[in-house]
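> I'd like to go over a predicted model; first the sequence, then the structure.
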Amino acid sequence: MNVQIEITMKNYPGRHPHVAPYRAMIVHIQFEGGEDLTVNTLVATNPVEIIEQALDRTVDAIVRNEGEPADITIILPQEVLLTAGLQSHLTDKYTSDPLVNSIQFA
């Protein structure tokens, strides 16, 4: 099964003195021939934590739907640059789960 995770990010200025600037990240998970999940997240965390949360939700959905092992493509915002070492770490971490065949970063 193929799964595509797309993460978008937008920074918002504070609207008035009581609202500080913030970052919003939206995660859209699309399963081949199946359900789509959209997760809106206001974050004080970094993008790597959002990627891990998206991968965790993907694996949870595969388990919940008794799905087949997945080949996952992650599409990141242009502003987010992952080093080869970090990509390798995330790939090694999640492909240790038998429900994740591979992870590609786009």
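Arrived safely.
> contacts, neighbours, all on C-alpha from now
Noted.
> This structure: strands as residue ranges?
All strands of the chain, identified by DSSP state E, fall at 2-12, 22-31, 36-43, 70-75, 100-105.
> Scan the protein for its longest helix.
helix 47-64 (DSSP state H).
> ok, the residue lying farthest from the centre of the chain to L37 distance?
Farthest-out residue of the chain from its mean C-alpha position, per C-alpha atoms, centre = their mean: P17, at 32.0 Å. Relative to L37, P17 is positioned 34 Å away (C-alpha to C-alpha, to the nearest Å).
> Same check on F31?
9 Å.
> Repeat that for L81.
For L81, the distance to L37 - C-alpha to C-alpha - is 24 Å.
> coming back round to it: between F31 and L37, which has more neighbouring residues?
Neighbour totals were compared for F31 and L37, and F31 leads with 19 against 15 (other C-alpha atoms under 10 Å).
> Against that first model, consider the following:
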Amino acid sequence: MEINIMYREHEGRHGADYRALTAKDASGNTLTNDTSGMTVVEFIEKVVSKVIQRNVSKGHTANDITVNLPAEVTLSSTLQTHLVAKFTADPLVNSVTFA
């Protein structure tokens, strides 16, 4: 499963700027999005959890997940290791890779 994350900053009305995070699958279908100010890590956790829930509801077998990050987002190796350990604890996740 490939997850493509997009990051955009927008000028809001009356000086209230905001950012938008969107996650799409390899076919371009939107998995989830956020404009509430969620942190990037929270967003990654949300979308991977959503993919796992979808796999459970559709009876899918375990799969590999690749999270493609935008240039604006950098995860430390320690944080990547933590997230990989967290999600591969689920039997429906063989691996998680960040690219």
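Structure's in. What do you need? All figures in this text were calculated on a predicted structure; none of them were measured in a lab.
> can you redo the strands of the first structure as CSV with distance to D60 of the first structure?
Formatted as CSV, these follow (distance: least, C-alpha to C-alpha, whole Å):
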stretch, distance to D60 of the first structure
strand 2-12, 13
strand 22-31, 12
strand 36-43, 12
strand 70-75, 12
strand 100-105, 11
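> Who are the contact partners of the counterpart of A20 of the second structure in the first structure?
Per TM-score structural alignment, the equivalent position to A20 of the second structure in the first structure is A24. Listed by C-alpha atoms under 8 Å, 6 or more residues apart in numbering, the contact set of A24 of the first structure reads M9, K10, N11, Y12, N40, T41, L42, V43.
> Narrow these to those that are buried.
Buried members of the contacts of A24 of the first structure, counted by 16 or more other C-alpha atoms under 10 Å: M9.
> quick one: which of the contacts of A24 of the first structure is nearest to E49 of the first structure?
Of all the contacts of A24 of the first structure, V43 has the smallest distance to E49 of the first structure: 9.6 Å, by C-alpha to C-alpha.
> Could you pull up the residues touching the closest one?
Counted by C-alpha under 8 Å, 6+ apart, V43 of the first structure has contacts Y22, R23, A24, M25.
> In the first structure, which residue range corresponds to stretch 85-92 of the second structure?
Counting by TM-score structural alignment, stretch 85-92 of the second structure corresponds to residues 92-99.
> hmm, I was thinking of stretch 49-68 of the second structure
Using TM-score structural alignment, stretch 49-68 of the second structure pairs with 56-75 in the first structure.
> Show me what counts as buried in that stretch.
Quick answer for stretch 56-75 of the first structure (16+ other C-alpha under 10 Å): T58, V59, A61, I62, P69, A70, D71, I72, T73, I74, I75.
> What about the closest residue to the fifth one other than its chain neighbours, how many residues nearby?
Spelled out, that is P69 of the first structure. Computed as C-alpha to C-alpha, 6 or more residues apart in numbering, the closest residue to P69 of the first structure that is not its neighbour in sequence is L99, at 4.0 Å. The local packing of L99 of the first structure (other C-alpha under 10 Å) involves 19 other residues.
> Give me the distance between L99 of the first structure and A20 of the first structure.
Counting by C-alpha to C-alpha, the gap from L99 of the first structure to A20 of the first structure is 40 Å.
> This completes my enquiry, with thanks.
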